[in-house]
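A.B. asks: Below: sequence and its predicted model.
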Amino acid sequence: MREELLALIEKNSRIDLGELAVLLGAGEAEVVSELSALEQEGIICGYHTMIDWEKTSREKVSALIEVRVTPQRGQGFDSIAERIYQYPEVQSVYLMSGGYDLMIILEGKTLREVSSFVSEKLSALESVISTATHFILKKYKDHGTVLSRKKEDERQMITP
């Protein structure tokens, strides 16, 4: 039941408890108990709402930052990753394989704000060797959700 429950709420965290119970063939009390246990165990880490900010008046710039770092003896990459994710601008931090060590996703109000963060805060960290900034120009799909659908042609076909 656990994996099934997790798969269902991952797609829709607002799903009704009664509907969840029916889909899982369980009682509502059992579903509530399982959700609580999953939260306490740290398996469910949070609930988030997907927003297409391009359809609002709020200005927001997102960027992917590739970071090469020198791992610290006895701590590897964990210590520097923890230091980086403490900044409120940082949305995500991932340890990567390949040409760089960490990928950071961050948000700011302007390109300048993001660039300033990278040059003044991130690049200034002792373990950081280099950074590469990639600004996100448009999101088509995020966390499995399509944000930008192709508009269908609504014109009527005229035939002779």
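C.D. replies: That came through fine.
A.B. asks: only C-alpha atoms for contact and neighbour calcs from this point on.
C.D. replies: OK.
A.B. asks: Quick one: the strands in this protein, in order.
C.D. replies: In the chain, the segments counted as strands under DSSP state E are 61-69, 90-95, 102-108, 128-136, 141-142, 145-146.
A.B. asks: how big is the angle separating the fourth one from strand 102-108?
C.D. replies: In terms of direction (axes from the mean of the first three to the mean of the last three CA atoms, to 10 degrees), strand 128-136 departs from strand 102-108 by 50 degrees.
A.B. asks: coming back round to it: possible to save the strands of the chain as a markdown table with mean neighbour count?
C.D. replies: Output for those, formatted as a markdown table (neighbours: other CA atoms under 10 Å):
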| stretch | mean neighbour count |
| --- | --- |
| strand 61-69 | 20 |
| strand 90-95 | 15 |
| strand 102-108 | 21 |
| strand 128-136 | 14 |
| strand 141-142 | 11 |
| strand 145-146 | 10 |
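A.B. asks: Comparison target below:
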Amino acid sequence: MADPLRLEILSLLEENARLTAEQIAHMLDLSKENVEQIIKELQDEGIILKYGASIHWRKAGKRRVNALIDVKVTPQHGYGFDTVARRIYLFPEVQSVYLMSGAYDLSVALEVDTMEEVGRFVEKLASFDFVVSTTTHFVLKKYKEDGIILDEPDKDRRLVISP
């Protein structure tokens, strides 16, 4: 059974990775040293993988091309989907790879600078013997990502008139 204290620390860090051990300790009524030890254990166990920032690249003035590629594969004899996925996720432009149920086997998420880079990646992917087909979807606009709303509605600028 999972330790509720560890889960609470993980939840706090997932919501805000900038929280210090001292802040977490204060929030959970623990010692700073206890929180530091738990966080170190979580890192050592590979539970905490990375700390990062969610960046709204469009607002920062940098355009990125995001694509989702549906991939149908035929696993090679003696190898399963895990081996196929591993071959794909080793490419640096690949952000995520998921094993899917339904019409295709793998879903691959890319983030690159140009549409041409997506095309080159799809060509590399299609050259693998195990790839039967691909379908590429380009992300036209992001509304919400990692739980953060990116598309803020325009503020109503009309004057309020009351009788």
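C.D. replies: That came in fine, so what should we check first? Keep in mind the model is a prediction, meaning the values are calculated, not measured.
A.B. asks: OK, contacts around the most centrally placed residue in the first structure?
C.D. replies: Centroid-nearest residue in the first structure, with CA atoms, centre = their mean: S92, separated by 6.2 Å. Taking CA atoms under 8 Å, 6 or more residues apart in numbering as the criterion, S92 of the first structure is in contact with 85, 103-106.
A.B. asks: Where in the first structure does stretch 146-156 of the second structure fall?
C.D. replies: Using TM-score structural alignment, stretch 146-156 of the second structure lines up with residues 143-153 of the first structure.
A.B. asks: Buried residues, the matching stretch. List them.
C.D. replies: Residues of stretch 143-153 of the first structure classed as buried: L147 (neighbour count, 16 or more other CA atoms under 10 Å).
A.B. asks: For that stretch, which outside residues touch it?
C.D. replies: So stretch 143-153 of the first structure is contacted by 52, 139-141 (CA under 8 Å, 6+ apart).
A.B. asks: all helices for the second structure, in order.
C.D. replies: 4-15, 21-28, 32-44, 57-60, 81-89, 115-126 (DSSP state H).
A.B. asks: Switch those over to a markdown table; also include mean neighbour count.
C.D. replies: Output for the helices of the second structure, formatted as a markdown table (neighbours: other CA under 10 Å):
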| stretch | mean neighbour count |
| --- | --- |
| helix 4-15 | 14 |
| helix 21-28 | 16 |
| helix 32-44 | 15 |
| helix 57-60 | 10 |
| helix 81-89 | 15 |
| helix 115-126 | 14 |
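A.B. asks: Can you say which of those helices is nearest to I69 of the second structure?
C.D. replies: helix 115-126 (8.3 Å; CA to CA).
A.B. asks: Show me what that closest one is in contact with.
C.D. replies: Looking at helix 115-126 of the second structure with CA under 8 Å, 6+ apart, the contacting residues turn out to be 65, 67, 88, 110, 112, 131-134.
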